[in-house]
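Colleague: Just need the structure, nothing else, for what follows:
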Amino acid sequence: MTDMIVVSDYDPQWPEQFEDLRQRLAPHVADLAVSIEHVGSTAVPGCAAKPIIDLDIVVPEEAAMPELISRLAGQGYRHEGDLGIRRREAFQAPPTAPEHHLYGVVADSKPHLDHVLLRDYLRQRPDEIHRYSALKVALAQRFPADKEGRAAYSTAKSALVENLVARSYAARAAGAS
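Modeller: Predicted structure coming up:
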């Protein structure tokens, strides 16, 4: 039997796990990064998630990205390219590190804003957290944890994610006026 995708109830230890990862990374990128952000569902209290911490290392401009890639390579991270999302660079964690997803993003770029605005939007809306969590749990029960299953899982939740991202931008615009 194929393993299924694991989506867990919110774990209050996720922020601590993020902080541990941030502390490991910070000495290597502090002079280069604007911030290291906890993003994704594990950054939203009450949200069900795959129990894998997502981090963004935010750099001030595109010109800083080659140096970030070089420094992370020196720490055992493997650069995976943008994986189809321009201005976001993905990295595979070293085998000795706790499992996590690491991205390099340019400050205020669309990938950066998509991550932080969605996170902040969900943190303020328990009803949306519930809706998003319920979808993820249902989809995890439908798809195996192999490459094709994970891709199908992501595709199946993309319409809701896109809707939530659009709402997060609208909420930001309404707050700015």
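Colleague: contacts and neighbour counts: CA atoms only from here.
Modeller: Noted.
Colleague: which non-adjacent residue is nearest residue 22?
Modeller: residue 36 (6.6 Å; CA to CA, 6 or more residues apart in numbering).
Colleague: correction: residue 128
Modeller: Using CA to CA, 6+ apart, the closest residue to residue 128 is residue 122 (6.4 Å).
Colleague: So what's the residue count around the one you found?
Modeller: When counting by other CA atoms under 10 Å, one arrives at 25 neighbours for residue 122.
Colleague: Now do the same contact list for it.
Modeller: Residues near residue 122 by CA atoms under 8 Å, 6 or more residues apart in numbering: 44, 128, 129.
Colleague: Are any of the residues you listed buried, and if so which?
Modeller: Those of these that meet the buried threshold are 44, 129, by 16 or more other CA atoms under 10 Å.
Colleague: and for stretch 68-80, what are the contacting residues?
Modeller: Stretch 68-80 is contacted from outside by 28, 29, 32, 89, 90, 91, 92, 93, 94, 104, using CA under 8 Å, 6+ apart.
Colleague: Here is a second sequence; please produce its structure as well for comparison:
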Amino acid sequence: MADKKRHEYEVVLTEYSSDWVTLYNEISGILAKSLAGWDIEMEAVGSRVVPELWSKPVLDIMIKVPPEARDQVDQVITGMGLTRMNIAELGGRTFYRRWGPDGNPDLHIHVVNEYQWQHSHERVFRDRLLRNRDMALSYSHMKRLLLDLSDGDAAAYSRAKNEFIRCLDTILNDLPPKP
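Modeller: Alright, predicted model coming up:
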């Protein structure tokens, strides 16, 4: 499935399941062992990790690596069956996707540098959702509505979801800090 394009799949949302923890532990264990000796950090990011949130059944992992480790990281990740995808709007990060047996993505790995790690919108947004259950449930509801409106089209769903997140960020960033 390496020749599939970015949005060549039908979006499916599933209820929260803690199954992602097992997959994360498996993948992060392989990565940690394969990249031992390098100064890396990794976290699960994205909707999948937020309790009660409906999400695509895709695990997103972000890895911070030093520039000199990029080639080895690329070899390890592609050796695990993921495809490197060039996505201009991701701001220089390296993005990998694994296609599941159903033809839909089931794993994304985002490889970033120190600056990208420190300023990662995915990490900030995940943490906001984890701290605020009402926001997470509202976001979950909005995602299901956007899925219905986009009729499962991955490109349309992605654009709408990203625009919603930008609007939510604007609102949250404009609010005065809580005392």
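Colleague: mean deviation of the longest helix out of those in the second structure from the first structure?
Modeller: Using DSSP state H to define each element, the second structure has its longest helix at helix 154-174. Helix 154-174 of the second structure: mean distance to aligned residues in the first structure after superposition is 2.8 Å, counting by mean CA distance after the TM-score superposition for the first structure.
Colleague: Just the helices from the first structure, written as ranges.
Modeller: 14-29, 65-74, 110-123, 126-142, 147-176.
Colleague: For the second one, which residues meet the burial criterion?
Modeller: Under the neighbour-count criterion of 16+ other CA under 10 Å, helix 65-74 of the first structure has 65, 68, 69, 71, 72, 73 buried.
Colleague: So which residue is dead centre in the second structure?
Modeller: residue 60 (3.5 Å; CA atoms, centre = their mean).
Colleague: Residue in the first structure paired with that one?
Modeller: Aligned by TM-score structural alignment, residue 60 of the second structure pairs with residue 54 of the first structure.
Colleague: doesn't residue 98 make contact with its match?
Modeller: No: with contact defined as CA atoms under 8 Å, residue 54 of the first structure and residue 98 do not form a contacting pair (11.6 Å).
Colleague: The closest residue to the residue nearest to the centre of the second structure other than its chain neighbours and residue 37 of the second structure: what is the separation?
Modeller: Of all residues beyond its chain neighbours, the one nearest residue 60 of the second structure is residue 108 (4.7 Å), with distances taken as CA to CA, 6+ apart. Here the criterion is CA to CA, to the nearest Å. By it, residue 108 of the second structure lies 23 Å from residue 37 of the second structure.
Colleague: now do residue 58 of the second structure
Modeller: Note on residue 58 of the second structure: its distance to residue 37 of the second structure, by CA to CA, is 28 Å.
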